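> I'll drop the sequence and a predicted model, then ask my questions.
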Amino acid sequence: MTDIKTVTVLGTGVLGSQIAYATAYAGFDVVAYDIDATALDKARERFDVLVATYEAQVEGATGGKAKDGLARITYSADLAEAVKDADLVIEAVPESLEIKRATWQTVGESAPERAIFATNSSTLLPSEFMEATGRPDRFLALHFANRIWVQNTAEVMGTAKTDPAVYETVVEFARSINMVPIEVKKEQAGYVLNSLLVPLLNAASALWVEGVADVETIDKTWRIATGAPMGPFQIFDVIGMVTPYNIARTSDEPSQQKFAEILKRDFIDQGKLGVASGEGFYSYPR
């Protein structure tokens, strides 16, 4: 059993909302933080969708259990207030080093001494901003995959300063919210999952933007040849377009810069964000 009782999740975007809801569904009290009332209204909509999703896809979630999880979530647009009673703070704010450092500085000044701090960052190493917390020994990465009720991995990755007891507590917490803990033994950009996945996605996007093959052909090739349930562009749709865009636009590879331009112009600016919006590289029922 974990000593963690109250969890604050910072950021209620696609993955942040999933983390918050999965934690509440598992029986924890959750504070969902975002920057303003508009963002929190969108979070409420995401949580309602997650309740319906769990009822349809998660065994045992019917009969009111999914809605019970929703009742354990409270909302805040005041960062200091949101973390003042937290045993664990999970950060899922935008992938900007400046934003993360500023966020964690406020958290470190406001959270109780017992609190454990975890970042869900997928592209930044925790050591790059651990000092902003003021408590690097209580800070580490806890990285989730999208659609966490199905792809239920939780990668736990500390820094050279992370207290081993804190690491073990987070491993146990991950297990307690129905995740499979993936213990990463040292800092690695991309953890285990993205170290495997990103080269695949980069190769697929390069094949497409260079005109080697179309989206359907690339996906079909991967599915048939490997037995995988999804092709890379189907995976892009699950991830959503914003994170791949942010990664591609900072790449030195011309094919990735071209891919970023296409994602921005033809997808993000058109509201085609993938599965979450009903359309991306493919269309999905709403």
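It's in.
> CA only for contacts and neighbour counts going forward, please
OK.
> Am I right that Ala189 is in contact with Pro126?
No: using CA atoms under 8 Å as the test, Ala189 is too far from Pro126 to be in contact (9.5 Å).
> Between the two, point out the one with more neighbours.
Ranked by neighbour count (other CA atoms under 10 Å), Ala189 and Pro126 place Pro126 first, with 24 against 14.
> start to end distance for stretch 138-151?
End-to-end distance for stretch 138-151, by CA to CA, to the nearest Å: 27 Å.
> which residues touch that stretch?
With contacts defined as CA atoms under 8 Å, 6 or more residues apart in numbering, stretch 138-151 is touched by 15, 18-19, 22, 54, 58, 90, 115-122, 126, 130, 133, 152-159, 162-163, 166-167, 170, 179, 238-239.
> Inside strands: which ones of these?
Counted as lying in strands by DSSP state E, out of the contacts of stretch 138-151, are Ile90, Ile116, Phe117, Ala118, Thr119, Thr153, Ala154, Glu155, Val156, Met157.
> Going through the contacts of stretch 138-151, which ones are buried?
The neighbour count (16 or more other CA atoms under 10 Å) marks 15, 18-19, 22, 54, 90, 115-122, 126, 130, 133, 152-159, 162, 166-167, 170, 179, 238-239 as buried among the contacts of stretch 138-151.
> Sketch out the helices for the chain, chain order is fine.
All helices of the chain, identified by DSSP state H, fall at 14-25, 37-57, 65-71, 79-83, 97-110, 164-176, 193-209, 215-226, 232-239, 242-249, 254-262.
> What are the buried residues along the last one?
So that's helix 254-262. By 16+ other CA under 10 Å, the buried positions in helix 254-262 come out as Ser255, Gln256, Gln257, Lys258, Phe259, Ala260.
> ok, residues contacting that helix?
Contacts of helix 254-262 (CA under 8 Å, 6+ apart): Asn202, Ser205, Ala206, Val209, Glu210, Pro244, Tyr245, Asn246, Ala248, Arg249, Thr250, Ser251.
> if you set the cut-off to 10 Å instead, what comes out?
Residues from elsewhere that reach helix 254-262 (CA atoms under 10 Å, 6 or more residues apart in numbering): 202-203, 205-210, 241-242, 244-251, 253, 263, 265-269.
> Filter these down to the buried ones, PyMOL style.
Here is the PyMOL command that picks out the buried ones among the contacts of helix 254-262, judged by 16+ other CA under 10 Å:
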select buried, resi 202+205+206+207+208+209+241+242+244+245+246+247+248+249+263+267+268
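> sorry, back to before: format the ones in strands among the contacts of stretch 138-151 as CSV; extra columns: distance to Val49.
Output for the ones in strands among the contacts of stretch 138-151, formatted as CSV (distance: CA to CA, whole Å):
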residue, distance to Val49
Ile90, 21
Ile116, 29
Phe117, 28
Ala118, 25
Thr119, 24
Thr153, 21
Ala154, 22
Glu155, 25
Val156, 27
Met157, 30
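> ok, second structure coming up, stack it against the first:
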Amino acid sequence: MTHSLNNVTVLGAGVLGGQIAWHSAFKGKQVVVFDLFEEALERCKMAHRQYAAIYQADLGASVDMISETQSRLTYTSKLGEAVSAADLVIEAVPEIPETKTAVYEQMAPLLPAHTLVATNSSTLLPAQFATATGRPEKYCALHFANMIWSMNLAEVMAHASTAEATLREVVRFAIEIGMVPIPIQKEQNGYVLNTWLVPLLSATQSLITNGVSTPEYIDRTYLIANRGCASGPCGLMDIIGMKTCYDVMNYWGNEKQDAQLLSNAAYIKKHFVDKGKLGLQTGEGYYSYPNPAYQQPGFLDVPGLDAVDELVALVCPKALAAAS
């Protein structure tokens, strides 16, 4: 029999894990956020305070609604405590197969018999981890998009042993928290969303890594060609988080022996991850937040004639020296 999944545990207090936790609590679920690292939990709490302001401004949430959301959230670094009463566990740990497998194997003996498990993996398949969960029939993928409060989709993907009852409850849960369920009819790395998003971001990073263009001009190109979009691909990388971008490009670069992807991953690690510049989460990535350049008036305007020398210098670096 289908029943509501009211007690939710989110494994991983990163960017999207934090969003899933906050939004589920906002929609009335009791939510436990788990992360091994207290520092990550503190960052998640800080993000939740930011989401409170966003939900008030963008969704019209009242002070009481925010207070009730906060009351439904708890945070812990103890895995057994995190999952002891869970109806649904949503795994949102780093996009590293070994890390996910280790978490599942550690969690498996701690779960109540009825608990369902879903992965929010960006590009990996549920079949890769089904055995490690210890309950393959109760396991599937449930993938969310960043900025969950406005990008309200949830991609649902099964593996060969997923029970129909599991999918029924997971789809119902997605609808209960205001998501549009997107059925994925066969296992596909990247679902629908990341099947086109990952190549876009990889191509974008290649343009930067190889010195073809700058983040601002890449985003201007995208936003002019796609009028009405809220951000370009470099802005999206900041929203997704540089650590996730690095993990995805590094994994698939090694998996495919793709030198360009590995070079892109190395660039992100050197310029961002190693410096603690993780994007929107830390206030700096390709842009500085809370007021990134791509949101400023005039970002897409035709420039004045006083910009000619600067623009020519980017095309032909010798031109600026010659003009001075």
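In hand now; what should we look at? What you are looking at is a predicted structure, and each value in this text was computed from that prediction instead of being measured.
> Any idea what the TM-score is?
Scored against TM-score structural alignment, normalised by the length of structure 1, the superposed chains reach a TM-score of 0.94; 285 aligned residues with a CA RMSD of 1.7 Å.
> so which of the helices of structure 1 gets nearest Arg286 of structure 1?
Arg286 of structure 1 lies closest to helix 37-57 among the helices of structure 1, at 10.9 Å (CA to CA).
> Just give me the mean distance for that closest one relative to structure 2.
For helix 37-57 of structure 1, the mean distance from the matching residues in structure 2 following superposition reads 2.2 Å, by mean CA distance after the TM-score superposition for structure 1.
> and the angle from that helix to helix 14-25?
Interaxial angle, helix 37-57 of structure 1 versus helix 14-25 (axes from the mean of the first three to the mean of the last three CA atoms, to 10 degrees): 60 degrees.
> What is helix 37-57 of structure 1 packed up against?
Judged by 3 or more CA pairs under 10 Å, 6 or more residues apart in numbering; DSSP states H and E, the packing partners of helix 37-57 of structure 1 are helix 14-25, strand 29-33, helix 65-71, strand 73-76.
> 8 Å instead, please
In terms of contacts (3 or more CA pairs under 8 Å, 6 or more residues apart in numbering; DSSP states H and E), helix 37-57 of structure 1 is packed against helix 14-25, helix 65-71.
> Of these, which is nearest Phe281 of structure 1?
Phe281 of structure 1 sits nearest to helix 14-25 of all these, at 18.0 Å, using CA to CA.
> Please find the angle between the direction vectors of that closest one and strand 29-33.
160 degrees.
> for helix 14-25 of structure 1, the distance to its chain's centre please.
Between the centre of helix 14-25 of structure 1 and the centre of its chain there are 9 Å (CA atoms, centre = their mean, to the nearest Å).
> For it, give me the average deviation versus structure 2.
Helix 14-25 of structure 1 sits 0.8 Å off on average (mean CA distance after the TM-score superposition for structure 1).
> wait, Thr162 of structure 2 sits on Thr133?
No: contact criterion CA under 8 Å: Thr162 of structure 2 and Thr133 do not qualify, at 11.9 Å.
> Single out the most deeply packed of the helices of structure 1.
Across the helices of structure 1, the average number of neighbours (mean count of other CA atoms under 10 Å) peaks for helix 14-25, which reaches a mean of 24.
> Just the residues contacting that helix, thanks.
Outside helix 14-25 of structure 1, the residues that touch it by CA under 8 Å, 6+ apart are 7-12, 29-32, 43, 46-47, 50, 65-66, 68-70, 72-73, 91-93, 144-149, 177.
> Show me which of those residues are buried.
Using 16+ other CA under 10 Å, the buried ones in those are 7-12, 29-32, 43, 46-47, 50, 66, 68-70, 72-73, 91-93, 144-149, 177.
> follow-up on the earlier one: same list (the helices of structure 1) but as CSV, adding distance to Gly280 of structure 1.
Shown next, in CSV, are those (distance: least, CA to CA, whole Å):
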stretch, distance to Gly280 of structure 1
helix 14-25, 15
helix 37-57, 18
helix 65-71, 28
helix 79-83, 33
helix 97-110, 28
helix 164-176, 31
helix 193-209, 14
helix 215-226, 11
helix 232-239, 6
helix 242-249, 11
helix 254-262, 12
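> Out of these, the one nearest Tyr282 of structure 1 is which?
So among the helices of structure 1, helix 232-239 is nearest, using CA to CA, at 7.5 Å.
> what packs against the closest one?
Judged by 3+ CA pairs under 8 Å, 6+ apart, helix 232-239 of structure 1 is in contact with helix 193-209, helix 215-226.
> That helix against structure 2, how far on average?
For helix 232-239 of structure 1, the mean deviation from structure 2 after alignment is 1.2 Å (mean CA distance after the TM-score superposition for structure 1).
> what about that helix, distance to the chain center?
Counting by CA atoms, centre = their mean, helix 232-239 of structure 1 is centred 15 Å from the centre of its parent chain.
> Run the angle between it and helix 14-25 for me.
Using the same axes, to 10 degrees: helix 232-239 of structure 1 against helix 14-25 is 60 degrees.
> give me the stretch of structure 2 that helix 232-239 of structure 1 matches.
Here helix 232-239 of structure 1 aligns to structure 2 at residues 233-240, judged by TM-score structural alignment.
> And the contacts of the matching stretch?
Under the criterion CA under 8 Å, 6+ apart, residues 15-16, 146-147, 200-201, 204, 215-216, 218-219, 222, 245, 278-281, 284-287, 294 lie in contact with stretch 233-240 of structure 2.
> closest to Thr2 of structure 1 out of the helices of structure 1?
helix 164-176 (5.9 Å).
> list the helices and strands the closest one packs on?
strand 139-144, strand 153-157, strand 180-184.
> now those as JSON lines including distance to Ala111 of structure 1?
Converted to JSON lines, these look like this (distance: least, CA to CA, whole Å):
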{"stretch": "strand 139-144", "distance to Ala111 of structure 1": "13"}
{"stretch": "strand 153-157", "distance to Ala111 of structure 1": "21"}
{"stretch": "strand 180-184", "distance to Ala111 of structure 1": "25"}
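> Of these, which is nearest Met1 of structure 1?
strand 180-184 (14.7 Å).
> Next, the mean deviation of that closest one compared to structure 2.
Strand 180-184 of structure 1 sits 1.0 Å off on average (mean CA distance after the TM-score superposition for structure 1).
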